[in-house]
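Peer 1: Dropping the sequence and predicted coords here.
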Amino acid sequence: MDMPQTPSPAAVRVAALYCFTRFDDFAALRAPLEAICREHAIRGTLLLAHEGINGTIAGSEQGIAEVLTHIRTLPGCADLDVKLSTATTMPFHRMKVRLKREIVTMGEPDIDPLASVGTYVEPQDWNALISDPDTIVIDTRNDYEVAVGTFEGAVDPRTRTFRDFPEWFRAERTRLLGEGKPPKVAMFCTGGIRCEKSTAFLKQEGVDEVYHLKGGILRYLEEVPETESLWRGECFVFDQRVTIGHGLVEGTHALCHACRRPVGPEEQTSPLFEVGVSCPACHSERTDEQRASYRERQRQEEIAAARGRAHVGAVRESKDGQGGPS
């Protein structure tokens, strides 16, 4: 039996996708979805839960199209939200379809984005909204993502995971919104999925005028010209590209495989940065013994790469354990 071929680097298409819907038996969807992904040599991670599907996958243009066609046949997924981009090399090591409690983990069981979410704002209208002095702009992503880039004037919650967002907002609500009529609140994230939950959460907390960027930062960087952009820096993505910029071109950051933080060009020149072993942010957090272990893992990965295959140690999770735009 002939095995499907991995697409050439120039042909790698990346699809970041999600859909909130209700799957009565989401476990039954796993095997057929995994089979069609493997049939077309697709790699990446897809998460399935009662509340829907989320993930990022990569492969040939035809293979991605086939998988998206299959996903759109699933209950409630006809209008699947997809952001397409390209990569110069395959950004994933293997294909995983996982069953989860949530497709993006907030830890608030009563939040239902199908019942109530904020008002969607098209990328072309986003600048006007966040430039309004009566608008509070909140970046719903995690600290390591915000450090790479964000919108001008946005509030950074400094959260380590999305689970921390509700507690942060409840603690900071009065400082942010004041005691009188609340200002408009505009929120954004990488691909839109975290904002589905964060805007639903704020509405449940009694905030009426809540808005979020439709399609997230990815669609903004794709559709808004750099000359008109209010985005500053690059956007962290949950794959081996690490970051992307305007036009969804690959960015300049590397990934520290010891701590999963993005490492900028200047940090990459630091003596504390060693590929696969440490970066300036985590060097003091690890022992010599740990770094020796990472160094051996990196050596094994380089040997495996030279032989044209991925070493098992190369397969690592994002810091949130998410599979897609979050």
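Peer 2: Yep, it's here.
Peer 1: Please count neighbours and contacts with C-alpha atoms only from this point.
Peer 2: OK.
Peer 1: wait, what's in contact with the residue nearest to G191 when sequence neighbours are not counted?
Peer 2: Closest residue in space to G191, ignoring its immediate chain neighbours: G216 at 4.2 Å, by CA to CA, 6 or more residues apart in numbering. Each residue near G216 by CA atoms under 8 Å, 6 or more residues apart in numbering is listed here: 188-192.
Peer 1: can you check R219 too?
Peer 2: By CA under 8 Å, 6+ apart, the neighbours of R219 are 83, 123, 191.
Peer 1: quick check, nearest of those to A305?
Peer 2: K83 (29.0 Å; CA to CA).
Peer 1: R13 versus that closest one, what's the distance?
Peer 2: Distance of K83 to R13, given as CA to CA, to the nearest Å: 10 Å.
Peer 1: who's more crowded, those two?
Peer 2: R13 (25 against 18; other CA atoms under 10 Å).
Peer 1: Do I have it right that that one meets A65?
Peer 2: No - assessed by CA atoms under 8 Å, R13 is found out of contact with A65, at 9.6 Å.
Peer 1: List only those of the contacts of G216 flagged as buried.
Peer 2: Among the contacts of G216, those scoring as buried are 188-192 (criterion: 16 or more other CA atoms under 10 Å).
Peer 1: Turn these into JSON lines, columns for distance to T45.
Peer 2: As requested, the buried ones among the contacts of G216 are exported to JSON lines (distance: CA to CA, whole Å):
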{"residue": "F188", "distance to T45": "22"}
{"residue": "C189", "distance to T45": "19"}
{"residue": "T190", "distance to T45": "16"}
{"residue": "G191", "distance to T45": "15"}
{"residue": "G192", "distance to T45": "17"}
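Peer 1: now, which of these sits nearest P109?
Peer 2: Nearest to P109 among those, with distances taken as CA to CA, is G192, at 19.3 Å.
Peer 1: next up, a second structure to put side by side with the first:
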Amino acid sequence: MDRVLNVSAYLFVPLDDRETLRPLLRERANDLGLKGTILLAEEGINLFLAGDAASVRSFLAELRTDERFASLTTKESWSTDQPFQRMLVKLKHEIIRMDHPTIRPAASRAPAVDAPTLRRWLDQGHDDAGRPVVMLDTRNAFEVEYGTFANAIDWGITKFSQFPDAATEHAAQLEGKTVVSFCTGGIRCEKAAIYLQEAGHPNVMQLDGGILTYFEEVGDAHFEGDCFVFDEREALTPELVAR
């Protein structure tokens, strides 16, 4: 029986006290017996935690008492074993490295499409304005090999910092279409969508909550394979369980 609650979450919010937050979050997570990784950057927080359900939810509830994290939403899944070896809290320049400092999701998000709407668009072959929809996978090539949306565009990048150059090289693929960028949990596709908008693509959206939220809300419709995750489970099926 699954007994370990796994959560992932991110939030773009300015953090000017990362050095102070780091030991506080690490101590509280350790006190609750949690394992995983928390990344803190000036642009926000990104976390992956696993442990007893009550302990995980207690940690998140306390975190949300800080008004900066009040809107933090999580994606949940369950496992029989603890998928992390230790508890790490790291300071980073970016919570997901793009090397493009003008991209500031905390200041202005790109439009998002929810999972049920996206499924409807893919079912009918176009968005509500009649434009063809293309799915753009913003993950690294090895992640895509585990599974992706049918007919998704994959530029074969090996790290996210390569995305801007790839977008310039392949710009013609996106012209005249509604582009839906997607990734595991939402963080990369959010930055990618903003970049594409700034690059002059007028109809770009991000898949709200990424693949994991899509699995949770609509299952495997139009998705082929599993979703790679960065822990010892390796990949999750559309039922959000390890293969």
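Peer 2: Sure thing, it's come through. Model, not experiment: these values are computed from the prediction.
Peer 1: quick one: buried residues of the strand or helix carrying A171 of structure 1?
Peer 2: Using DSSP states H and E, A171 of structure 1 sits within helix 165-177. For helix 165-177 of structure 1, burial by neighbour count (16+ other CA under 10 Å) applies to 165-166, 169, 177.
Peer 1: tell me the centre residue of structure 2?
Peer 2: With distances taken as CA atoms, centre = their mean, the residue of structure 2 nearest its centroid is G185 (2.3 Å).
Peer 1: which ones are touching the counterpart of it in structure 1?
Peer 2: Residue pairing (TM-score structural alignment): G185 of structure 2 is matched to G191 of structure 1. G191 of structure 1 sits next to 16-17, 83, 215-219, 325-326 when contact means CA under 8 Å, 6+ apart.
Peer 1: just the strands in the stretch 201-326 of structure 1 please.
Peer 2: 210-213, 231-233, 235-236, 243-244, 254-255, 262-263 (DSSP state E, counting those that start in this stretch).
Peer 1: matching residues in structure 2 for the fifth one?
Peer 2: The aligned range for strand 254-255 of structure 1 in structure 2 is empty, by TM-score structural alignment.
Peer 1: ranges for the helices of structure 2?
Peer 2: Assigned by DSSP state H, the helices in structure 2 fall at 18-31, 53-63, 115-124, 141-144, 163-169, 187-198, 210-218.
Peer 1: List the contacts of the helix holding A171 of structure 1.
Peer 2: 106, 136, 140, 157, 159, 183, 198, 201.
Peer 1: again with stretch 82-94 of structure 1
Peer 2: Against stretch 82-94 of structure 1 from outside (CA under 8 Å, 6+ apart): 8-18, 43-44, 57-59, 191, 215, 218-219, 239-241, 248-250, 310, 314-315.
Peer 1: matching residues in structure 2 for that stretch?
Peer 2: Going by TM-score structural alignment, stretch 82-94 of structure 1 sits over residues 74-86 in structure 2.
Peer 1: With stretch 20-32 of structure 1 instead?
Peer 2: Using TM-score structural alignment, stretch 20-32 of structure 1 pairs with 12-24 in structure 2.
Peer 1: Could you pull out the buried residues of the matching stretch?
Peer 2: Applying 16+ other CA under 10 Å to stretch 12-24 of structure 2 flags 12-14, 18, 22 as buried.
Peer 1: Then stretch 105-117 of structure 2?
Peer 2: Buried-residue list, stretch 105-117 of structure 2, by 16+ other CA under 10 Å: 105, 109-115.
Peer 1: against structure 1, where does it fall?
Peer 2: Going by TM-score structural alignment: stretch 105-117 of structure 2 matches residues 113-125.
Peer 1: mind checking the end-to-end distance for the matching stretch?
Peer 2: First-to-last residue span, stretch 113-125 of structure 1, CA to CA: 22 Å.
Peer 1: go on, stretch 41-59 of structure 1?
Peer 2: 7 Å.
Peer 1: Tell me the residues of structure 2 aligned with that stretch.
Peer 2: Using TM-score structural alignment, stretch 41-59 of structure 1 corresponds to residues 33-51 of structure 2.
Peer 1: before we move on, the earlier item: okay if I get the strands of the stretch 201-326 of structure 1 as TSV plus distance to L74 of structure 1?
Peer 2: Formatted as TSV, the strands of the stretch 201-326 of structure 1 follow (distance: least, CA to CA, whole Å):
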stretch	distance to L74 of structure 1
strand 210-213	26
strand 231-233	35
strand 235-236	29
strand 243-244	30
strand 254-255	34
strand 262-263	35
